[in-house]
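S.K.: Mind looking at a prediction? Sequence and model below.
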Amino acid sequence: MIKDSKFLNLIKDVDRSFKGWDFSFISGTGRMSSGLLSWSYGSQAISLIQGTNTMLDMGTGGGEFLSMLRPFPQTVFATEGYKPNIAIAKERLEPMGVTVVPIDEDTKLPFENEQFDLILNQHESYSPKELRRIIKENGSFLTQQVGGLDCVGINEALGVFLNNEFLNWNLKSAKNELEKNSFQVLYSQEEFPFQRFYDVGALVYYLKAIPWQVPGFSVKRFENKLYDIHKIIQEKGFFEVKQHRFMIKAKAL
């Protein structure tokens, strides 16, 4: 039985509440940090919004990011599939004129054919075929994706395999899928910046918020492995893994 009081107090952060898509409890306090990417999704999104009439933000979370992209076009929709986020997104976005639409699956979206000039997608799954149906000819699609090798170091440290369903999700496969569905890729980039956790409490909070990283995660199940990570942090100052990110800007043909 582990009796290290500092470790035991830190892992209690797994019980902290998490709402929307807000990691400020650990990122805003410097307990977790990430390396910089060579691109800015936000800057490219703002540039594309200018002169656009109809826009969709896919997987808006609690609307935190979208709310910072104002001024908006005349018509803006946002989708969200995670039920706890829907009410949060509506409360934040609807006063700004954004229509928030709950969805259940990517392959059947409740929109008309060729409805949008611009579709934004940050870290959300999508169906290229359905995407092409709802975007106008010459419309723009901008996405930043989390690749299948994201934070594999966490899984290795905990002795858990990555989900094979996403293992081959990368820039090459995403570009191929889009091109097969009548998109022209105008810009693409893929990188592996670091992600650091400066205490084990930040790590357990993070894993609770993203349950797909380590399915079935619980502090009790992985206590010994977490304590090993805690000792690494005590010795080195942080626990570092590699993120996997890629971005694509494409035009519908």
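M.R.: Structure's in. What do you need?

S.K.: Going by C-alpha atoms from here, please, whenever you check contacts or count neighbours.
M.R.: OK.

S.K.: Taking the centroid of the protein, which residue is nearest it?
M.R.: H123 (3.4 Å; C-alpha atoms, centre = their mean).

S.K.: residue contacts, that one?
M.R.: Counting by C-alpha atoms under 8 Å, 6 or more residues apart in numbering, H123 makes contact with G59, T143, Q144, Q145, V146.

S.K.: hold the first one in mind and look at this next one:
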Amino acid sequence: MDVFESLLAEGGAVPTEGWDFSWFEGRATEARPSWGYASSLAGRLAGASAVLDVQTGGGEVLDFALGRAASEAPVLTVATESWPANVAKATALLRPRGIAVVASPEDAPLPFADAVFDLVSSRHPVRPRWGEIARVLRPGGTYFAQHVGPRSVFELVEYFLGPQPAAVNSGRHPDRERADAERAGLQIVDLRAERLRVEFHDIAAVVHFLRKVVWMVPGFTVEAYRPRLRALHEQIEADGPFVAHSTRHLVEARRP
């Protein structure tokens, strides 16, 4: 088996459950936002009594933040997740901390009563549902989250799909999200955006990334994109890492 085929096989075999990206160490890098979301969340958890983590993935970020918090976990801490494989992974990770993981579709109302939580958090929600966030927050409660911004890692997307219209992903723009949050009755306390360098050092990292982040190149399979993968492999071998840029924004909103 040649190097290309070996790397394809390796990238195609890595499990995709959860949001643990440790497999990419040495194979891909992404600069981190200056605000340090997980550590900042830890500080928020220390002062909260009832917390909801929306679209928790495999629970890794919430678990890390709870481990860094300066006090015991809030009296009530709940997480939601829609993907069954991630529900199972998050449950195994968070249950020892006494945290329930609720299976809830991304597009369904949050399965909680009004005004239950004083902190709602989320790292990289597919689509923030501002009305639901506002509904479950107590008056004076806070939404604290890190969102994926517009056209994130689009250099890689456009390598496979060709040029994309400027309007693609426009709903993720922080100005659009500010307006949507305010329409839902929330007050924006902080909104910061950064553009960050991403490098893919081999084609296995590209394959695993596109299998894991499935909305980047919808319907991606190795067989469907083998010619483009071969060309990209040769480009990386000749010129070095494939460079893209992620976009992230930190959102803090308050229910009056």
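M.R.: Yep, that arrived. Note that the structure is a prediction, hence the values are computed from the model and not measured.

S.K.: hmm, back to that, so of the contacts of H123 of structure 1, which ones are in strands?
M.R.: Using DSSP state E, the members of the contacts of H123 of structure 1 that fall in strands are T143, Q144, Q145, V146.

S.K.: Point me to the helix or strand that includes the aligned partner of M55 of structure 1 in structure 2.
M.R.: Correspondence of M55 of structure 1 to structure 2, assessed by TM-score structural alignment: V51. When elements are assigned from DSSP states H and E, V51 of structure 2 belongs to strand 50-53.

S.K.: Just after that strand, pick out the following helix or strand.
M.R.: helix 60-68.

S.K.: hang on, the earlier thing: check contacts around the nearest residue to the residue nearest to the centre of structure 1 once chain neighbours are set aside.
M.R.: Leaving aside its sequence neighbours, H123 of structure 1 sits nearest to Q145 (C-alpha to C-alpha, 6 or more residues apart in numbering; 4.6 Å). In this structure, Q145 of structure 1 makes contact with Q122, H123, E124, R245, F246, M247, judged by C-alpha under 8 Å, 6+ apart.

S.K.: and the top helix by length along structure 1, how far from structure 2 on average?
M.R.: In terms of residue count, the longest helix belonging to structure 1 (DSSP state H) is helix 223-236. Comparison of helix 223-236 of structure 1 with structure 2 after fitting gives an average deviation of 1.6 Å (mean C-alpha distance after the TM-score superposition for structure 1).

S.K.: Once aligned, what mean separation remains between the helix or strand that comes right after that helix and structure 2?
M.R.: As assigned by DSSP H and E, the chain's next helix or strand after helix 223-236 of structure 1 is strand 239-242. Compared with structure 2 after fitting, strand 239-242 of structure 1 has a mean deviation of 0.7 Å; criterion: mean C-alpha distance after the TM-score superposition for structure 1.

S.K.: quick one: strand 239-242 of structure 1 aligns where in structure 2?
M.R.: Using TM-score structural alignment, strand 239-242 of structure 1 pairs with 242-245 in structure 2.

S.K.: just checking, what packs against the helix or strand where L118 of structure 1 lies?
M.R.: Assigning secondary structure by DSSP H and E places L118 of structure 1 in strand 116-122. Packed against strand 116-122 of structure 1 by the contact rule (3 or more C-alpha pairs under 8 Å, 6 or more residues apart in numbering; DSSP states H and E) you find helix 41-49, strand 54-58, strand 135-146.

S.K.: Please give me every residue in contact with L253 of structure 1.
M.R.: E137, N138, S182, F183, Q184.
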